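Trainee: have a look; sequence and predicted model below, questions after that.
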Amino acid sequence: MFPTHQRIEQLAQDLVEITAIRHQIHSHPELAFEEVATADLVARKLGEWGFEVATGVGTTGVVGTLRVGSGARRIGIRADMDALAMEERTGLPYASTQAGKMHACGHDGHTSMLLGAAKYLGRTRNFSGTLHLYFQPAEERGHDSGAERMIADGLFERFPCDAVFGLHNHPGAEVGTFMMRKGAFQPATDKVRIRVIGRGGHVARPHLTVDPAVVSASIVMALQTIVSRNVDPTQTAVLSVCSLQSGGAYGVIPNEASIELSVRCFDAEVRARLRQRIEATVHGQAQSYGAQAEIEYQPGYPVLVNTAEEVDFAVAVARELVGPERVDPDFGLVTPGEDFAFMLQRRPGCYLRLGNGLFHARSHPVHHPQYDFNDDNLPIGAAFWSLLAERYLTD
């Protein structure tokens, strides 16, 4: 174990309540823009602890504000609240009570850690300035997300901050370890739907048809050359075929087929290049067979880019809390998308990772039916957020 910072010890008195809150949220998961009970719980607790509370921000978002002293600085800290549409198989006593819904990404833990910090800061008020806590819905949505809607609802005009911070738990790394990176950290994520239109017919007369299955197969193979031949080898990009469907009746060449792609990269220019090459490749392959292709290109989240000064600040706070040996300031790229990137387009800030425990029989990656947020992180995350706020909000 790492040396225990005084702040973590000070939060011990709140740990029973914060753990109970985490288990309550976990057992009652809510999907994107349905986080009504979670938002009510968050708003009620913030009000009890002396925060000004705004609800319904960006649909189901909650913002808690605490102003102390005469300091002019303002900080925003964000936690996400939504769950995933999947069945939980943990067998935990506080497992999901909602069929087909599960907190499989740890947002219940993210919300509870920030609430732990809120309770401590509401009690101690050992800072000078303005603290905004952004409890965000719908991070998992992939498009038209909670961050986008909160920003469109005037988040940074109504609750302005000079810098914004957020974190995500990171299974596979030890509990209480912090990882971050300057610049691009998590990728842009785009979804592509392709409809291949051929000409169906009898399997015994293929010469009278335009087989969409064959066209789709050619498209899939051609797409695999885009990253290797159209993206600078010093850059990183991923193009994955997630779905390929055609037909379903024996003896019938279908009229249509469908393909779905996931596209990810860490650079805006590469993102634009990928779209251009995907669209040209799909149309070119389809036309070469006498087929047609319709493409729905759905932009997802942008590249998440951390600003250098805010990363340095978060690194210093993490080192103060857990020691330098448990902080990695130059962690590698992380491939899941994250809509906190929209907030970082509007304000300087830092998104970081907090180790959720090494993998073993009871520790699983996020989006796994047996995943669970590690409660050992509750006091660590709450201590980090409260210490970060105090160090940032000084006269």
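Mentor: Sure, I can see it.

Trainee: can we go C-alpha only for contacts and neighbour counts from here?
Mentor: Noted.

Trainee: for the longest helix along the chain, packing partners?
Mentor: Longest helix in the chain, counting residues (DSSP state H): helix 268-288. Secondary-structure packing of helix 268-288 (3 or more Cα pairs under 8 Å, 6 or more residues apart in numbering; DSSP states H and E): strand 188-197, helix 212-230, strand 292-301.

Trainee: my read is that M150 contacts V63, right?
Mentor: No. Between M150 and V63 there is no contact under Cα atoms under 8 Å: 9.9 Å.

Trainee: so for the two, which sits in the more crowded spot?
Mentor: V63 (27 against 24; other Cα atoms under 10 Å).

Trainee: distance of the more buried one relative to A308?
Mentor: 26 Å (Cα to Cα, to the nearest Å).

Trainee: and for S96?
Mentor: 39 Å.

Trainee: next: Q186.
Mentor: From Q186 over to A308 (counting by Cα to Cα), the distance is 15 Å.

Trainee: one more: L239?
Mentor: For L239, the distance to A308 - Cα to Cα - is 29 Å.

Trainee: neighbour-wise, which of those two wins?
Mentor: Between L239 and A308, counted using other Cα under 10 Å, L239 has the larger neighbour count: 19 against 15.

Trainee: structure two is appended below for comparative analysis:
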Amino acid sequence: MLHLIPRIKTLAAEAAADTVALRQHLHAHPELSFQEHDTAAFVTEQLRQLGLTPQPIAGTGVVALIEGRNPGRRTVALRADMDALPITEQNEVAYKSTNPGVMHACGHDVHTASLLGVARILVALKEEFDGSVKLMFQPGEELLPGGASLMIAEGVLENPRPASVLGQHVFPRLPAGKVGLRAGRYMASTDELYLTVRGKGGHGAMPEQNVDPVLVAAHIIVAAQQIVSRRANPKLPSVLSFGKVIAQGATNVIPNEVLLEGTFRTLNEEWRNEAHEHLRRLCEGLAESMGATCELEIRRGYPYLENEPALTARTEQAAVEYLGRENVVELDQWMAAEDFAYFSQAASACFYRLGTAAADGSGRFTSSVHTPTFDIDAQALETGPGLMAWLTLRELGEE
């Protein structure tokens, strides 16, 4: 099968300009989570032009099947997310967002264009492989409950059921032409925390007549950190952060209530559930001990993302075959969250990172994801489709 690598690289190079154009079109027309109607229509038309029969799923998602020889032998699923973020773009480029306040700042336009490029390559090679490839264009990665969970609920991992699921994500700290992987637990679960601390407001000069919810909230913020520092196994990464505190008082006015918002993240589902209970008891008990009350709402988010070790090892070896050892790196754990985690909990899955910074070392295209200046080196749109096509053929060849 190694003899196909030069052909894949040729096909990826020949399609690179078109893949870049697809990405630029998507970048210029971003849509928010679960509103990707035009994006889905665009993807559907591109797939139809390749002779495929795309179907809608999860509202604004799209799924299609590429059948090679003996299509029932084995199936590999490939995922790309399609939604954008509520960010105003600051890049001055020809393909700048035309939708005010909405931007592809997390690279989902890259993921979608890349998967369309993969489809083009695999359609050209479908007489060269046995099995089927399921293309999953997913809505709503950036918004709970996550489009992946909805697609799974609607049966995207059935009929046919994939033996493995692959996904890629842009990585602006890695030069174009390189990829990064990590076996095992890679990304964190994510839960949103909403606390309301209620006391009795009044004049700041007469604290004895009040129950100060600001003071109670301050104690909760500090005390809650002991859940991570003293309750969690120190070998298990956990993050508890409060990023929003609203106390509508004044210099001399103690408010009646304080609102707090935060996040809890970890890499173990059992500890995740346990930590929720610790946090609830701490918040309610501490508030009560100070004469106040506290209501805690925990909006459960995505689970942690697990890269199946054997599949990840095969993916790494295939990446080395395609890119060379020097262009495949091992990643650290990352406490950000991704709803690809749902696929990793339901099937053998591998989620890897695609380098998008300038390959010449100039320091261009290094703005982080979720920033208004995020952009990529176009070389990634040749590397990404070619590599994923090769990884797919390698997986289809597994016994």
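Mentor: Okay, I see it. Computed from a predicted model, the values in this text were never measured in an experiment.

Trainee: closest to A118 of structure 1 out of the helices and strands packed on helix 268-288 of structure 1?
Mentor: Nearest to A118 of structure 1 among these is strand 292-301 (28.3 Å), distances taken as Cα to Cα.

Trainee: other SSEs contacting the closest one?
Mentor: strand 188-197, helix 268-288.

Trainee: looking at these, which is buried most?
Mentor: strand 188-197 (a mean of 22; mean count of other Cα atoms under 10 Å).

Trainee: that strand versus strand 292-301: what angle between them?
Mentor: 160 degrees (axes from the mean of the first three to the mean of the last three Cα atoms, to 10 degrees).

Trainee: skip ahead from strand 188-197 of structure 1 and say which helix or strand is next.
Mentor: strand 201-202 (DSSP states H and E).

Trainee: could you pull out the strands for the stretch 1-150 of structure 1?
Mentor: Using DSSP state E, counting those that start in this stretch, the strands of the stretch 1-150 of structure 1 run over 52-57, 61-68, 74-80, 129-136.

Trainee: report the longest strand in structure 2, please.
Mentor: strand 164-175 (DSSP state E).

Trainee: show me what secondary structure element comes after it.
Mentor: With secondary structure assigned by DSSP H and E, strand 164-175 of structure 2 is succeeded by strand 179-181.

Trainee: packing partners for the helix or strand just after that next one?
Mentor: Next along the chain after strand 179-181 of structure 2, taking DSSP H and E as the criterion, comes strand 184-187. With contacts defined as 3+ Cα pairs under 8 Å, 6+ apart, the packing partners of strand 184-187 of structure 2 are strand 305-307.

Trainee: list the contacts of the helix or strand following the strand it packs on.
Mentor: Using DSSP H and E, the helix or strand that follows strand 305-307 of structure 2 in sequence is helix 309-323. Applying Cα atoms under 8 Å, 6 or more residues apart in numbering, the external contacts of helix 309-323 of structure 2 come out as 5, 164, 177-179, 181-184, 326-328, 348-350, 387, 390-391, 394.

Trainee: helix 309-323 of structure 2 vs structure 1, average offset?
Mentor: Taken over the aligned residues, the distance from helix 309-323 of structure 2 to structure 1 averages 1.1 Å (mean Cα distance after the TM-score superposition for structure 1).

Trainee: and the following helix or strand past that helix, what does it pack against?
Mentor: Next along the chain after helix 309-323 of structure 2, taking DSSP H and E as the criterion, comes strand 328-330. When contacts are defined as 3+ Cα pairs under 8 Å, 6+ apart, strand 328-330 of structure 2 sits against strand 179-181, helix 309-323.

Trainee: near G381 of structure 1, how many other residues are there?
Mentor: G381 of structure 1: 25 neighbours (other Cα under 10 Å).

Trainee: if I pick Q224 of structure 1, what's in contact with it?
Mentor: L239.

Trainee: roughly how far apart are it and G76 of structure 1?
Mentor: Relative to G76 of structure 1, and taking Cα to Cα, Q224 of structure 1 is found at 41 Å.

Trainee: got a list of what the residue nearest the centre of structure 2 touches?
Mentor: Centroid check for structure 2 by Cα atoms, centre = their mean gives E338 as the closest residue, at 3.2 Å. Contact analysis of E338 of structure 2 by Cα under 8 Å, 6+ apart lists E141, M187, A188, Y302, L305.

Trainee: ok, the fourth one touching F343?
Mentor: No. Between Y302 of structure 2 and F343 there is no contact, the gap being 10.7 Å when judged by Cα under 8 Å.

Trainee: what's the longest helix in structure 2?
Mentor: helix 4-28.

Trainee: buried ones in it, by neighbour count?
Mentor: 5, 8-9, 11-13, 15-16, 19-20, 22-28 (16 or more other Cα atoms under 10 Å).

Trainee: for it, name the packing helices and strands.
Mentor: Using 3+ Cα pairs under 8 Å, 6+ apart: helix 4-28 of structure 2 touches helix 108-124, helix 380-396.
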